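In: just coords:
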C-alpha cells in the first residue's frame, strides 16, 4: 500500500510495472513511509485516507481512523430500515460524533432520498467530514453541526447513529501505539466505565426520534447489555439482539421508539 502510494499505482498497476526500478526520490519517499510505519503510525495516517463501506475517506488529526467493526452499525441500521420498508423514503438521519463522517456518508450512499446531519464537538473533524461529503458527491444531502452529540439538533429523525468514545479511561494506556498515539483521545476516552458518552447521547437521541424510529450505536467489548439498559431507561425498546462484528463481538446495539 505504501509503495502504491509512492508510485501512484493500484495493485494492477504495480504488477504491470513489477520490473521497473524506483527512482532515487521514490526510494527515499518509500523509506520515509516505512520508517513512520515502523514507529507505529498506522498506514491510513501515512496515506491520509481510509476506506470505509467501499468509500475513500480523508482523515485528519481530529478524527478516528474508521474501522471495519463500525460497518456493523451501518449493516444493522440498513437491516432495520429495509425491514420497515423505509429505505426508499426521504429519511432524516443524524450521526452523533461523526468524525470523518464515515457512518453518515455510508448510509447516505445507500439511501438516495435521505438527508443527514453529522455532529461533533471538533470543528476540525467537521471540516474533514464536510470535505469527505463533497468528495463523494453527496455534500448537498449532508449538514454538519458543531455541538455535543445531539444538543444542537431539533425536530424528529427517522434514524440516529453513533460511534461514541467507549474505552474506559484506565485502559487507554494499554491500547496499541497505533491507536494510543495517533487517534484523538477525546474520541477514545469513555470515562471510568466507558459509558459516559452513552449516558449523555441516549436520552438526547430518544427525545429526537420519530415514533417507530431507531437509534443504533457502536458498543465496546462487554458493553452491549449496559447500553441496552440505558436505552430502556430512556424509553426505547430493543430493535433486535445486538449485531456481532466479524470477530463475534456484539458491536452494534439498537433501540426503537415505540409508535404512538
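Out: It's in. Fair warning: this is a prediction, and the values are worked out from it, not measured in the lab.
In: Going by C-alpha atoms from here, please, whenever you check contacts or count neighbours.
Out: Fine.
In: ok, now which ones touch residue 172?
Out: Residues near residue 172 by Cα atoms under 8 Å, 6 or more residues apart in numbering: 180, 188-189.
In: What segments of the stretch 101-250 of the chain are strands?
Out: For the stretch 101-250 of the chain, the strands defined by DSSP state E, counting those that start in this stretch occupy 115-120, 142-146, 157-162, 209-218, 236-238, 243-244, 250-257.
In: Next, format those as CSV and append mean neighbour count and distance to residue 73.
Out: Output for the strands of the stretch 101-250 of the chain, formatted as CSV (neighbours: other Cα atoms under 10 Å; distance: least, Cα to Cα, whole Å):
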stretch, mean neighbour count, distance to residue 73
strand 115-120, 25, 15
strand 142-146, 20, 19
strand 157-162, 25, 8
strand 209-218, 24, 6
strand 236-238, 20, 15
strand 243-244, 18, 8
strand 250-257, 26, 5
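In: try it against this one:
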C-alpha cells in the first residue's frame, strides 16, 4: 500500500492544479519511502511537480494495462487511451496463436514500449520487435521489453527493422505522433514542455508519419496481418483512407470513454 501522505502535501499539489492531489501525494511519498534522505527528496519531487513536470517522469514509471512501464526523462508518457490499441493488438495476436503459430508483433514508434509489453502480457509468448527514433525512448523500451525476450532497435520507422521481418509481421502496432505542429502549443505543459517533440509533432495536419506508415505497411505485413494506428476522431477518415490507398482493407475502432480512436488496416489472407 502507498505510504500515507501528509495532508499539507496534498493541499500544495491541489493548489498547483493537480486534480488527483491525494493520489499523487501518496505516490510521491511512496517513491521516497525508506530512503535516508526521504524528507529532502520528497520536497525536491514535490517542487518539480508543482513546477509542472509530469508525475510519471518523477516517479520513473507510468501505469499502463495493469503494469508499471519504466520511463526515462523526456520520454513520451503512455496514455490510457492507447490501451485500446494495445487491447486490439493483443486480440489479433491471440487469433494468430489460435492458428498454431507464434505471433510476430512489431511495436513501431514504441516510446517506452508500453504497447509491446501489454501485447506480450496478454498474448505471449510472441516474437516481438520494437523501434523508435528517439534514443531515450529506446533505452526505456529496452528496460521494459528485453526481459520479455524482445529485440529493441533505434531508427526511423521501417528502416530500423530487421529485413527478415518483411512480409512476416502479423501485428504492426503504431502509436506515431499525430498532433498538428500548430496545436502543440495548446497541449498541457506536462506534454508540451517535458516530452520529446519528435513523439508529438505530426506535421502540418498531424498525419505526416501516418502517410509514411500507410505507404509501406503492406510490404511488412504477413498475409492476413494487420497494422493498427492510433489517431483522433477528426483525423480518422484520413488515416483510414491512407491505409486503403496502401492496399489494405480497413476498420475503425472507437472507445468514447477513453476518447480513443484506432484505424486498423488488414492485408488480405490470400494476398
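Out: Noted; the coordinates are in hand. None of the values given here were measured: they were computed from a predicted structure.
In: Which contacts among the contacts of residue 172 of the first structure does the second structure share?
Out: Of these, the ones still in contact in the second structure (both residues aligned by TM-score structural alignment, their matches' Cα atoms under 8 Å) are 180, 188-189.
In: If you rank those residues by neighbours, which is first?
Out: Neighbour tally across those (other Cα atoms under 10 Å): the maximum, 22 neighbours, falls on residue 189.
In: Map it onto the second structure.
Out: Using TM-score structural alignment, the partner of residue 189 of the first structure in the second structure is residue 201.
In: if I read this right, that match contacts residue 176, doesn't it?
Out: No - with contacts counted by Cα atoms under 8 Å, residue 201 of the second structure stays clear of residue 176, the gap being 9.1 Å.
In: And the strands of the stretch 101-250 of the first structure: which comes nearest residue 8 of the first structure?
Out: Of all the strands of the stretch 101-250 of the first structure, it is strand 142-146 that lies closest to residue 8 of the first structure, at 30.1 Å by Cα to Cα.
In: tell me the angle that closest one makes with strand 115-120.
Out: Calculated by axes from the mean of the first three to the mean of the last three Cα atoms, to 10 degrees, strand 142-146 of the first structure forms an angle of 30 degrees with strand 115-120.
In: Give me the packing partners of strand 142-146 of the first structure, helices and strands only.
Out: strand 115-120, helix 123-135 (3 or more Cα pairs under 8 Å, 6 or more residues apart in numbering; DSSP states H and E).
In: do that again at 10 Å, thanks
Out: Secondary-structure packing of strand 142-146 of the first structure (3 or more Cα pairs under 10 Å, 6 or more residues apart in numbering; DSSP states H and E): strand 92-96, helix 102-110, strand 115-120, helix 123-135.
In: Please produce a markdown table containing these, extended by distance to residue 244 of the first structure.
Out: Listed next are these as a markdown table, based on distance: least, Cα to Cα, whole Å:
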| stretch | distance to residue 244 of the first structure |
| --- | --- |
| strand 92-96 | 20 |
| helix 102-110 | 17 |
| strand 115-120 | 25 |
| helix 123-135 | 26 |
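In: which one of the ones you listed lies closest to residue 47 of the first structure?
Out: Nearest to residue 47 of the first structure among those is helix 123-135; the distance by Cα to Cα comes to 14.9 Å.
In: Report the distance from the closest one to the chain centre.
Out: Per Cα atoms, centre = their mean, to the nearest Å, the displacement of helix 123-135 of the first structure from the mean C-alpha position of its chain is 13 Å.
In: what angle sits between that helix and strand 115-120?
Out: Helix 123-135 of the first structure and strand 115-120 are oriented at 150 degrees to each other (the same axes, to 10 degrees).
In: what's the overlap in contacts for residue 201 and residue 176 of the second structure?
Out: Applying Cα atoms under 10 Å, 6 or more residues apart in numbering, one finds that residue 201 of the second structure and residue 176 are jointly contacted by 207-209.
In: any chance of the strands of the stretch 101-250 of the first structure in TSV, plus distance to residue 26 of the first structure?
Out: As requested, these are exported to TSV (distance: least, Cα to Cα, whole Å):
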stretch	distance to residue 26 of the first structure
strand 115-120	38
strand 142-146	38
strand 157-162	40
strand 209-218	40
strand 236-238	54
strand 243-244	42
strand 250-257	41
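In: Any idea which of the ones you listed gets closest to residue 68 of the first structure?
Out: Residue 68 of the first structure sits nearest to strand 250-257 of all the strands of the stretch 101-250 of the first structure, at 10.9 Å, using Cα to Cα.
In: Who are the packing partners of the closest one?
Out: Using 3+ Cα pairs under 10 Å, 6+ apart as the test, strand 250-257 of the first structure ends up in contact with helix 71-83, strand 157-162, helix 196-208, strand 209-218, helix 224-233, strand 236-238, strand 243-244.
In: so the fourth one aligns onto which residues of the second structure?
Out: Translated: strand 209-218 of the first structure. By TM-score structural alignment, strand 209-218 of the first structure lines up with residues 221-230 in the second structure.
In: got a list of what residue 45 of the second structure touches?
Out: Residue 45 of the second structure makes contact with 28-29, 31-32, 51, 53, 55, 58-59, according to Cα under 10 Å, 6+ apart.
In: how about a cut-off of 8 Å?
Out: By Cα under 8 Å, 6+ apart, residue 45 of the second structure lies in contact with 28, 58.
In: Residue 30 of the first structure now?
Out: Residue 30 of the first structure makes contact with 2-3, 6, according to Cα under 8 Å, 6+ apart.
In: What does residue 32 of the second structure correspond to in the first structure?
Out: Under the alignment by TM-score structural alignment, residue 32 of the second structure pairs with residue 6 in the first structure.
In: List the superposition-based mean deviation of whichever strand or helix holds that match with respect to the second structure.
Out: Assignment of secondary structure by DSSP states H and E places residue 6 of the first structure within helix 2-7. Average distance, helix 2-7 of the first structure versus aligned residues of the second structure after superposition (mean Cα distance after the TM-score superposition for the first structure): 1.2 Å.
In: what comes up buried for that helix?
Out: By neighbour count on 16 or more other Cα atoms under 10 Å, the buried set for helix 2-7 of the first structure is 2-3, 6-7.
In: Let me know the closest of those to residue 232 of the first structure.
Out: Within the buried residues of helix 2-7 of the first structure, proximity to residue 232 of the first structure (Cα to Cα) peaks at residue 2, which comes in at 46.3 Å.
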